[in-house]
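A.B. asks: Sequence and computational prediction follow.
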Amino acid sequence: MTVVPPASGEPRRPEGPRNPGDAWVIAESGEKYWGRFGAAGLLAYDAARGILLQHRVSWSHFGGTWGLPGGALHEGESAIAGAIREAQEEAGVPDGAVRARFTSVLDLGIWSYTTVVADVRVPFEPVISDPESVALEWVPVDQVDSRPLHPGFGASWSALRTLLTVRPAVVVDAANVVGSVPDGWWKDRAGAAARLRARLEGLAVPADDLDLGGDEWFPEVSMVVEGQARGIDDDASAVAVIRAEAAGDDAIVAEVERRVTGAETVIAVTSDRKLRERVERAGAGQIRSAGWLLELLAAHG
């Protein structure tokens, strides 16, 4: 692969057609930010090994420092897709190895940078796959700030480190949510439950809704089904389907208790007054109505 030498600290790039996002944004102060459509980086967190850090090559912007694999977004590309793409290009992160937990956005008006914090689901060894890295290492969380960090990452690391301890999980009373919309769900309860599961896939919740830091969270989701809805088809969805063997309310309380025991911050979704009291006693940190969830799903299409 022929590599074109960089100009003025610009990341080195392969010879050939240039992506329109690969350009500097220059502020009135003269400060330069890489990425015409903004930029994003992946903070991959492995509970056993720590954070995947990139030692930046000397000719890059803030060369010689340690930061996150990342770079300029393509036009129309989401921050999560862009961060993972860049991490694959720069560190060989395999497909499906990480799951986004939350995003944190630095928005300067003329330019933005999104840190995508993701949990490693399938352990992997990083591979230097382009010229922008001197080294790639898993660094224990308590040793990250001992490295000479990229200024942007260094400024955000303290807040990001605190949020690494937060793991929100949503437990959904499927019968209550499905039953709140008179769309004929009673004709096919299993089908209605399957449609709700599909909508819950990749659930994104604004941080303000959860009283958390960051900008947007992607919690683990469990939905509890009962009665005829227990006939919902199995699929490869990331949404955990809990089939109540007896009373649905009992299964919901048990799932809340299980999640709380696992040190997760649990958000229970139900409009049933008595059940709301039970899940609160079970340790749910927040209780939201069926209407809250439906509005959230509608806002995200």
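C.D. replies: Structure's in. What do you need? Numbers count the residues shown, from 1 in each chain.
A.B. asks: going forward, measure contacts and count neighbours with C-alpha atoms only.
C.D. replies: Will do.
A.B. asks: Give me the three-state assignment for the residue nearest in space to the middle of the chain.
C.D. replies: Computing the C-alpha centroid of the chain and ranking residues by C-alpha atoms, centre = their mean puts Ala100 first, at 2.6 Å. For Ala100, the assignment made with DSSP: H, G, I helix; E, B strand; the rest coil gives strand.
A.B. asks: Could you report the distance from it to Asp250?
C.D. replies: As defined by C-alpha to C-alpha, to the nearest Å, Ala100 lies at a distance of 30 Å from Asp250.
A.B. asks: what do you get for Ala97?
C.D. replies: From Ala97 to Asp250 the distance is 34 Å (C-alpha to C-alpha).
A.B. asks: now do Pro206
C.D. replies: Relative to Asp250, Pro206 is positioned 29 Å away (C-alpha to C-alpha).
A.B. asks: what do you get for Val225?
C.D. replies: Taking C-alpha to C-alpha, one finds Val225 at 11 Å from Asp250.
A.B. asks: Who has more neighbours out of the two?
C.D. replies: Val225 (28 against 16; other C-alpha atoms under 10 Å).
A.B. asks: ok, how many other residues are close to the residue nearest to that one when sequence neighbours are not counted?
C.D. replies: Spatial nearest neighbour of Val225, excluding adjacent residues (C-alpha to C-alpha, 6 or more residues apart in numbering): Arg243 at 5.2 Å. Neighbour count of Arg243, defined by other C-alpha under 10 Å: 18.
A.B. asks: Arg243 reaches Ile232, doesn't it?
C.D. replies: No - counting by C-alpha atoms under 8 Å, Arg243 does not reach Ile232; the two are 9.1 Å apart.
A.B. asks: show me what contacts Ser58?
C.D. replies: Gly64 (C-alpha atoms under 8 Å, 6 or more residues apart in numbering).
A.B. asks: alright, now check it against this:
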Amino acid sequence: MTEVPPRLPPRDSGDAWVEGPDGRRYWGRYGAAGLLVHDEGAGILLQHRAEWSHFGGTWGLPGGARHEGETAVAGAIREAGEEAGVPADALQIAVTSTLDLGYWSYVTVLARTTRFFEPSIGDAESLELRWVPVEEVDGLPLHPGFGSAWPLLRGRLDERIRVVVDAANVVGSRPDGWWKDRRGANEALLARISRLNATGVASSEFGAAAGRSWPAFTVVVEGQARDAAVPVPEAGSLVPALDVVRAAGSGDDTIVDSVVDLVRAGPPATTIVVTADRALARRVEEFGAEVRGPGWLLTLLDGLPGGPPDGLPGA
């Protein structure tokens, strides 16, 4: 075992203890984050913590203190790369789960692998790194924080949400001049959904605990808007790509077909269709989809930084 002094000099302004009102200390001046990587075949990636570390000898997640101004997702991925050699390009972010004490917070970032990889020890904080089958995790001596959160986290491993958007119906729900430029109005909607796709949605919108969720968005465009341009995702994006389906004929039929394809393709997921069309709602509900009105999606979009747009092209 590599011996490391228990008090290492700070490497970043965030590397410091925070003391709570009850005297308990938590690592990370700006909070901390950990990465829960789930591979369908191998299980989850766990770190056997070095004996000199806090709760040394236990098993937990690679992670650590966040830097000043760093998001939880960025911090978790950076720490996992440094400690465990986790390649960011092998991950897709699914959900985050937040423990917020008011004066300190810890965010668990749950990511699914897009390809298998072998972890590698990158510093002295790990005795071992191991893929552990989900059903075997409880048999290990777990870090107390991870152990208390594991039942909730385990329940979210299979959480998958798909949102199918009836673009024509959503655009038409606001009398803001969309009829002057149908394609432009749809492109504006796609740009806003793309931003929402990048930032995620509060998990409470789907009945889950504190944190954020990244649904897989499918947007169906039709008619004069069928050739609407799709926003180009940022390089290295770790969220599901925005899927735009261009209806050759009936938009409603295409939406139903999209729902059927998603249900058949699996894995099991919550499927939400955004529309105010009652006939369409009845059709997709027959396949187990939940229906929410355009107002639900528009409220989420209006809550993005910058708020609702002042106007649409051509308005």
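C.D. replies: Arrived safely. Since the structure is predicted, the reported quantities are computational estimates derived from the model, not experimental observations.
A.B. asks: re earlier: what's the residue nearest to the centre of the first structure aligned with over in the second structure?
C.D. replies: When the second structure is aligned by TM-score structural alignment, Ala100 of the first structure is paired with Ile93.
A.B. asks: And for Glu75 of the first structure?
C.D. replies: Under the alignment (TM-score structural alignment), Glu75 of the first structure pairs with Glu68 of the second structure.
A.B. asks: Repeat that for Ala190 of the first structure.
C.D. replies: Under TM-score structural alignment, Ala190 of the first structure pairs with Arg183 in the second structure.
A.B. asks: residue ranges for the strands of the stretch 1-150 of the first structure, please.
C.D. replies: All strands of the stretch 1-150 of the first structure, identified by DSSP state E, counting those that start in this stretch, fall at 3-4, 13-14, 24-26, 32-34, 39-46, 50-56, 66-67, 70-72, 98-107, 112-120, 133-139.
A.B. asks: Which positions in the third one come out as buried?
C.D. replies: This points to strand 24-26 of the first structure. Buried residues in strand 24-26 of the first structure, counting neighbours by 16 or more other C-alpha atoms under 10 Å, are found at Trp24, Val25.
A.B. asks: That one aligns to what range in the second structure?
C.D. replies: Under TM-score structural alignment, strand 24-26 of the first structure corresponds to residues 17-19 of the second structure.
A.B. asks: Superposed on the first structure, what's the mean shift for that stretch?
C.D. replies: Average distance, stretch 17-19 of the second structure versus aligned residues of the first structure after superposition (mean C-alpha distance after the TM-score superposition for the first structure): 0.7 Å.
A.B. asks: List the contacts of that stretch.
C.D. replies: With C-alpha under 8 Å, 6+ apart as the test, stretch 17-19 of the second structure has contacts from Arg25, Tyr26, Trp27, Gly28, Arg29, Trp104.
A.B. asks: repeat that with 10 Å
C.D. replies: For stretch 17-19 of the second structure, the surrounding residues in contact (C-alpha atoms under 10 Å, 6 or more residues apart in numbering) are Arg24, Arg25, Tyr26, Trp27, Gly28, Arg29, Tyr30, Gly31, Ala65, Tyr103, Trp104.
A.B. asks: Can you report how many residues neighbour the closest residue to Gly75 of the second structure other than its chain neighbours?
C.D. replies: Spatial nearest neighbour of Gly75 of the second structure, chain neighbours left out: Arg66 (5.3 Å); criterion: C-alpha to C-alpha, 6+ apart. By the criterion of other C-alpha under 10 Å, Arg66 of the second structure has 29 neighbours.
A.B. asks: May I see the buried residues of the longest helix seen in the second structure?
C.D. replies: Across the second structure, the longest stretch assigned as helix under DSSP state H is helix 182-199. Using 16+ other C-alpha under 10 Å as the burial criterion, the residues of helix 182-199 of the second structure that qualify are 182-198.
A.B. asks: what do you get for stretch 284-300 of the first structure?
C.D. replies: Here stretch 284-300 of the first structure shows Ala284, Gly285, Gln286, Ile287, Arg288, Ser289, Ala290, Gly291, Leu293, Leu294, Leu296, Leu297 as buried, counting by 16+ other C-alpha under 10 Å.
A.B. asks: out of the residues you listed, which are inside helices?
C.D. replies: Short answer: those in helices (DSSP H) are Ala290, Gly291, Leu293, Leu294, Leu296, Leu297.
A.B. asks: between those, which is nearest Glu89 of the first structure?
C.D. replies: Of all these, Leu297 has the smallest distance to Glu89 of the first structure: 32.3 Å, by C-alpha to C-alpha.
A.B. asks: any idea how far the closest one lies from Trp185 of the first structure?
C.D. replies: Here the criterion is C-alpha to C-alpha. By it, Leu297 of the first structure lies 17 Å from Trp185 of the first structure.
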